[in-house]
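Trainee: any chance you can model this:
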Amino acid sequence: MKRTTLSLIAVATALAAVTGFATLTTQDGPATPVAKAPTRLPVERAGLVCPVPSTSEVAETVYTSYTPAGTASAGGATKAEQPTARLLPAAGGATRGGSGEGKKPKAPKAPATVTAPGKPVTAEANGAAVPALTGSATGTLAPGWTVQQTTVVTAGGARGLLGLTCGAPDTDFWFPAASTAKERQDYVHLTNPDDTAAVADIELYGPEGVLKSQFTEGIPVPPRSTVPVLLSTLTGEAAQRDVTVHVTTRSGRVGAAIGAADEKLGSDWLAAAADPASSAVLPGIPADATSVRLVAFVPGDDDADLKIQLATPTGTIVPAGAGSGTLHVKSGMTAAIDLPGLTRGQAGSLLLTPSDPKKPTPVVAALQVVRGKGESAEIAFVPATAAISARATVADNRAKASTLALTATGSDAQVKITASAGSRGGTPTSRTVTVKAGATTALTDLVPGGVKGGYALTVEPVSGGKVYASRTLALPEDGVQMFTVQPLADDRGTVEVPSARQDLKVLGN
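Mentor: As a prediction, this is how the structure comes out:
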């Protein structure tokens, strides 16, 4: 359940539709009410939430904030209402299931404040006292506004490269590929950006169904506050390697993400998967992945039989090591399968479809991916993602470290890709790429001219089939294959607004 914030103009127009209607005069009679096609307008306000980046004293975090160029404002800003796009610290919250109460760190200055579309802005924040952030963008800076939070931890149990596209607050989130295993420390971070309290519920589902708990209902999240919850403390049942987490709110809304740390494989963020659907695309498995594990869950009443396919650079195949190429997922239970030797040196995307097209069953899914072996191993996650309908952006790309993976379904697709200027200089560049149906195209040469600092990549479908995308950022450190993968979600920079004119006569009918 994903929502786009409506601008005040959009709301006012929608309200006008309650008291008015469009008319069409014919030669044979009086005016007849007809519906006019809705209009798409740029949003004028957008909100994002970034969780606490790390509790490690050696953590180094970079925030990159960016609004794509090219979307005009619906109304324009006055001198008294200049466009803004900034992040502000949220208050600290009590840690549920951790080693004590959360602290309220001293609030730093607002980081990464965007001043104009097309110019990425970065800010650094180091150490364990960095708070969660909430942010909003207005006017011309709202359509497509995105923030990337990238953290490097070089030592300790949370060692790794942790990347997350800060998400919009919502009321419903699914997280397959979480864990309550002894070697894992998985925290779900709940951040409330609003001035009123929110109340959240957390449900856990293992291979045998729901995990019983008396601590997962009615979790209060105070206004402008964050609450991290350790999953393993929410249930008294045996530890489970594969768990699906469902976060909902009874009142209010929250931002939600899971910080996962494995004592041997490092750490990363697990972002929410796409809404339940009968088919799923998990884009951008790195070419050199040494281990891939698929985790799926069926939230409905019917079991699902899924066909597993891999979209390679040349087409779709049944991956080696997938057995029969199918996965049976029982209703209300989490299923998992290891896919050894999946990529064989070529980047790919996993495609899940009903084995019987006549029996579609909605599922949610995610991948746990490992690069490297032994002490050099590093973990990341690839959740199922929705197709890009109009535009999507990922920030904090770096020269020689970023790979953009694109997968098309249904038919060949053309997409326009724009690399912004760097945060410290450079010239934007654009190109159009054709992605074959059922194939994955991995691009590493999307670097703006003379780039200095991090830059953003914006993907816009031009024609053809549906397009799914993710970005891999690889930053090896002391021999460890540190990496993180972020799916590209549609930025919902525009909203559909009904066309109407005021006609108060309808109130008398």
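Trainee: from now on I want contacts and neighbour counts done on CA atoms only, so please keep to that.
Mentor: OK.
Trainee: show the contacting residues for Ala37.
Mentor: For Ala37, the contacting residues are 498-499, taking Cα atoms under 8 Å, 6 or more residues apart in numbering as the criterion.
Trainee: before we move on, what SS does it have?
Mentor: Three-state assignment for Ala37 (DSSP: H, G, I helix; E, B strand; the rest coil): coil.
Trainee: any idea how far Thr71 is from it?
Mentor: Remark: distance between Ala37 and Thr71 (Cα to Cα, to the nearest Å) = 21 Å.
Trainee: secondary structure class for Arg471?
Mentor: Put simply, Arg471 is strand when judged by three-state DSSP.
Trainee: how close does it sit to Ala257?
Mentor: Plainly put, Arg471 is 18 Å away from Ala257 if you go by Cα to Cα.
Trainee: helices or strands next to the helix or strand hosting Leu88 in the packing?
Mentor: Leu88 is part of strand 85-89 when elements are defined by DSSP states H and E. Under the contact definition 3 or more Cα pairs under 8 Å, 6 or more residues apart in numbering; DSSP states H and E, strand 85-89 sits against strand 133-138.
Trainee: could you pull out the strands for the stretch 351-500 of the chain?
Mentor: If DSSP state E, counting those that start in this stretch is used as the criterion, the strands of the stretch 351-500 of the chain fall at 364-371, 378-383, 392-397, 402-419, 429-435, 440-443, 455-474, 483-487, 494-497.
Trainee: next up, for comparison:
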Amino acid sequence: MKRTTLSLIAGTTALAAVTGFAALTQPTDSGAGTAAKAAAVLPVERAGLLCPAPSTSDLAETTYTSFTPVTKGTKSGGTTELLPAAGKTAAGDGKKKTPAKPVLTPKAPGTPAAGDTSGGASPALIGTAEGRLAPGWTLQETTEVAAGTGRGLLGVNCTAPDTDFWFPGVSTAADRTDYLHLTNPDDSAAVADIELYDKDGPVATTTGDDFTVPAGSSEPILLSTLTGEKQDDLTVHVNVRSGRVGAAVQALDDKLGGDWLAASTDPAGSLVVPGIPKDATAVRLVAFTPADSDADLKVQLASPSGLITPAGKETLHVKAGTTTALDLGDVTRGEAGSLVLTPTDQSVPVVAAVRVVRGKGDKQESAYLPATSPVGTRASAVANTAKGTTLSLTAPTGTAKVKVTASAGSEGGTAASQTYTIKTGTTQDVQLPAPAGLKGTYALTVEPLTATPVYASRTLTASIDGLPGFTIQTLPNDRGTVAVPRTEQDMTVLQK
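Mentor: Modelled structure (predicted):
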């Protein structure tokens, strides 16, 4: 077989491995005279998600919620599997871990499913979905911790495995306990480098290089054990050199509660941090640039009336290879708001996240919100309740129309949809459509109807012994479909 034929087969195989399985069509005509056809956009047929271990607190109450939106073009049939990751303790005896009873049983597309666990021994989960349950599959763990370090409401979207992660906003200060969770879904070990950066550049670490995550396991790494330096504002970079992992940081504070910090979107010249709660009492922006040149950023807030510049906080200078922080105080001042960071001159790639604090005195709680990518075609957020859910939408560069669908409830109800117009440079906390007869929790699916980039986040709130608990998740594209090239049968390549 000639090299040309081998290259075609290898390319098609690689595409299927990365994006899921999709059928390739065979045209009725063949030969050099047939014009090339556009790629087909098809639903993915397999998806994987990884959930970190939710908490070590005996007081933890965790809910897992699963949802797959209805996707046109899917075939009948579909399965999901959620298995506990082995971890150090379980893997130590060399025996295969017996699968535990599933924490939930996902339902048909369009209806969420939920399951609960209690205590501090719940493991990380490795999940797969196939068939009609795969396109846009969304899975979240939400935990309430009534007391102790990191008490409050913690939430994290279970994420697909990858090889590169940036976490600006972590800390090794004395009042912080930050864990980096790495979960390996594959049958072979993954090897990663863990790098820390402070205001002066790279931080010397003791065990950050060649960190091994065994096959099918999850490893929590206490960041303060990697360095003797006590720093408030750090950036963590996880570079996976062999295999792939899921990664998330659990940031716990002695006085300000805690939450999960998801990875920032890839380094870019312009960034959007959508949906800062309108009642935020303190907002701290942390940014990092991996570039060899400094980044100068214009700092703006997309409010309900348009883009505004915070007084005295107009710009942020980030030195090459360093982490920089900027206190913005109560920047939203009682209105919906999103941070928009753009270059003042030369475009230099950066990553960013904010820490948000709500409440006062000893009733303060914190959450983290990273810069994110646009919604794209579609995105979903799960575990929403009849009260205590806020959806924020922002369109920094142009007016956009957005369709929002509230699904049926996990225990009953009928889906409802509504369309919104988001004006240029604004953020709106939209009035959500109400599912009729709602029982249980429901999912929100966001679908832009125009080409203008739309960014979104969802905030959950809950009172926990008088504490204003909250958690925020962004809504990047759910990657439920993939463009698959249309191939042709051309026997002439065998003669070349």
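Trainee: TM between them?
Mentor: For these two chains in superposition, a TM-score of 0.93 is obtained (TM-score structural alignment, normalised by the length of structure 2); 479 aligned residues with a Cα RMSD of 2.3 Å.
Trainee: next one: the first helix or strand past the strand holding Leu88 of structure 1 going along the chain to chain centre, how far?
Mentor: Tracing the chain past strand 85-89 of structure 1, the next element assigned as helix or strand by DSSP H and E is strand 121-126. Put simply, strand 121-126 of structure 1 sits 21 Å off its chain's centre (Cα atoms, centre = their mean, to the nearest Å).
Trainee: which elements pack onto strand 121-126 of structure 1?
Mentor: Contacting strand 121-126 of structure 1 under the criterion 3+ Cα pairs under 8 Å, 6+ apart are the following elements: strand 60-66.
Trainee: one more time with 10 Å
Mentor: Judged by 3 or more Cα pairs under 10 Å, 6 or more residues apart in numbering; DSSP states H and E, strand 121-126 of structure 1 is in contact with strand 60-66, strand 146-153, strand 392-397.
Trainee: comparing the second one with structure 2, how large is the average distance?
Mentor: Looking back up the chat, that one is strand 146-153 of structure 1. Between strand 146-153 of structure 1 and its aligned partner residues in structure 2, the average distance after superposition works out to 0.4 Å, using mean Cα distance after the TM-score superposition for structure 1.
Trainee: which position in structure 2 pairs with Gly367 of structure 1?
Mentor: Quick fix: residue 367 of structure 1 reads Leu, not Gly. If you follow Leu367 of structure 1 across to structure 2 using TM-score structural alignment, you land on Val354.
Trainee: residue contacts, its match?
Mentor: Applying Cα atoms under 10 Å, 6 or more residues apart in numbering, we find Val354 of structure 2 in contact with 168-169, 261, 273, 276, 282-287, 325-328, 339, 367-371.
Trainee: now swap in Leu87 of structure 1 and tell me
Mentor: Contacts of Leu87 of structure 1 (Cα under 10 Å, 6+ apart): 47-50, 63, 65, 109-114, 132-137, 147.
Trainee: show me what it lines up with in structure 2.
Mentor: Under the alignment (TM-score structural alignment), Leu87 of structure 1 pairs with Leu82 of structure 2.
Trainee: ditto for Gln481 of structure 1
Mentor: Superposed on structure 2 with TM-score structural alignment, Gln481 of structure 1 falls opposite Pro468.
Trainee: give me the neighbour count for Glu124 of structure 1.
Mentor: Counted by other Cα atoms under 10 Å, the residues lying close to Glu124 of structure 1 total 14.
Trainee: got it, and Glu447 of structure 2?
Mentor: Each residue near Glu447 of structure 2 was counted by other Cα under 10 Å, and the total is 19.
Trainee: how about it: what's its closest non-neighbour residue?
Mentor: Leaving out its chain neighbours, the residue that sits closest to Glu447 of structure 2 by Cα to Cα, 6 or more residues apart in numbering is Arg378, at 4.7 Å.
Trainee: from what I can see the one you found touches Pro453, true?
Mentor: No: with contact taken as Cα atoms under 10 Å, Arg378 of structure 2 and Pro453 are classed as non-touching, separated by 11.6 Å.
Trainee: which one's more surrounded, those two?
Mentor: Under the neighbour definition other Cα under 10 Å, Arg378 of structure 2 and Pro453 were set side by side, and Arg378 has more, 22 against 18.
Trainee: what residue of structure 1 matches up with the more buried one?
Mentor: Under the alignment (TM-score structural alignment), Arg378 of structure 2 maps onto Arg391 of structure 1.
Trainee: next one: the match of Leu87 of structure 1 from Glu229 of structure 2, what distance?
Mentor: As judged by Cα to Cα, Leu82 of structure 2 and Glu229 of structure 2 stand 38 Å apart.
Trainee: now Pro374 of structure 2
Mentor: From Pro374 of structure 2 to Glu229 of structure 2 the distance is 36 Å (Cα to Cα).
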